[in-house]
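In: what follows is a protein structure lacking sequence information:
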């Protein structure tokens, strides 16, 4: 069975985007950017919600071809394009760049994908991850906490009907006081 990880940059007060979808507070250091790039390389399948898909697909398909692209950005862009992706949306009509579109029930499809054994999956986007959280499908949380309070926006966690007990499996400090904490769910 595939492992499903939900990981994103998070403000100290728990948001993945500030009001107005502002992500300016989460610009990664070179070391953190490399960590995210290595994570993309290791991911067998990425599950995207529509909004995050629109953000990523508007930038990364051509980012590595820009004249000012750094070697790290070129590498990330290549890895992102190569990584298989599933986009969950009832609004999107088509997706590109090694992705397929799912318009049916996300939880049912995620359960089906987890039953496979083709490598780990990452789930990206708060709304999609919230549905998977409520269904008990998340196996690991990778929380990259930035030392900033944004005061509102899109929360990392959704409201749950029951507690989810977690086990800390890794901590790591990045430049600028950014802290990675990885937790696995306990059965």
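Out: Structure's in. What do you need? If you're wondering where the values come from, they're calculated on a predicted model, not measured in any experiment.
In: could you use CA atoms for every contact and neighbour count after this?
Out: Fine.
In: tell me how far the spatially most central residue of the chain lies from residue 46.
Out: The chain has residue 124 as the residue nearest its centroid, 3.2 Å off, counting by C-alpha atoms, centre = their mean. Between residue 124 and residue 46 the computed distance is 7 Å (C-alpha to C-alpha, to the nearest Å).
In: quick one on the thing from earlier: check contacts around the residue nearest to the centre of the chain.
Out: By C-alpha atoms under 8 Å, 6 or more residues apart in numbering, the contact set of residue 124 is 6-8, 46-49, 52.
In: next, the one to line up against it:
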């Protein structure tokens, strides 16, 4: 059975983002992203909500075409594109990049996904 692992970035005082969805305080350097890439490579899917998915889809599909991009970011772009993604949203009607939209959180459906073979 696969594990469901929660990863989130939150400040010590409980903030995920600033006004206007500002996430500039999220500081991910090459060392941290290299470590995360090692973990992401062993996973079998990403699960997220609509806003996180839209943020990711706004940059990672073509990010590695930037010749200035550091190697760990280039690697993550490939991992993100190739990884199956499940997006929980009641408003999103479709998404690209190997993404399945799930409109309601149904515990039995999550259990079915978790029971499928695959990485951690």
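Out: All right, it came through fine. No experiment lies behind these values; they were computed from the predicted model shown.
In: tm score of chain vs chain?
Out: In this superposition the chains share a TM-score of 0.88, using TM-score structural alignment, normalised by the length of structure 2; 120 aligned residues with a C-alpha RMSD of 1.6 Å.
In: what's the distance between the residue nearest to the centre of structure 1 and residue 54 of structure 1?
Out: Relative to residue 54 of structure 1, and taking C-alpha to C-alpha, residue 124 of structure 1 is found at 12 Å.
In: ok, now residue 107 of structure 1?
Out: From residue 107 of structure 1 to residue 54 of structure 1 the distance is 21 Å (C-alpha to C-alpha).
In: those two: which has the busier surroundings?
Out: Neighbours were tallied for residue 107 of structure 1 and for residue 54 using other C-alpha atoms under 10 Å; the higher tally belongs to residue 107 (18 against 14).
In: which strand or helix spans that one?
Out: For residue 107 of structure 1, the host element (DSSP states H and E) is helix 106-114.
In: mean deviation (superposed) between that helix and structure 2, please.
Out: The superposed helix 106-114 of structure 1 is, by mean C-alpha distance after the TM-score superposition for structure 1, a mean 2.4 Å from where its aligned residues fall in structure 2.
In: by contact count, what packs against that helix?
Out: With contacts taken as 3 or more C-alpha pairs under 8 Å, 6 or more residues apart in numbering; DSSP states H and E, helix 106-114 of structure 1 sits against helix 126-134.
In: which strands or helices does the helix it packs on pack on?
Out: On a contact count with 3+ C-alpha pairs under 8 Å, 6+ apart, helix 126-134 of structure 1 meets strand 45-49, helix 106-114.
In: wait, residue 43 of structure 1 sits on residue 121?
Out: Yes - applying C-alpha atoms under 8 Å, one finds residue 43 of structure 1 in contact with residue 121, separated by 5.8 Å.
In: those two: who's more crowded?
Out: residue 121 (25 against 20).
In: thought the more buried one was touching residue 44?
Out: Yes - contact between residue 121 of structure 1 and residue 44 holds when scored by C-alpha under 8 Å: they sit 5.6 Å apart.
In: all set, thanks.
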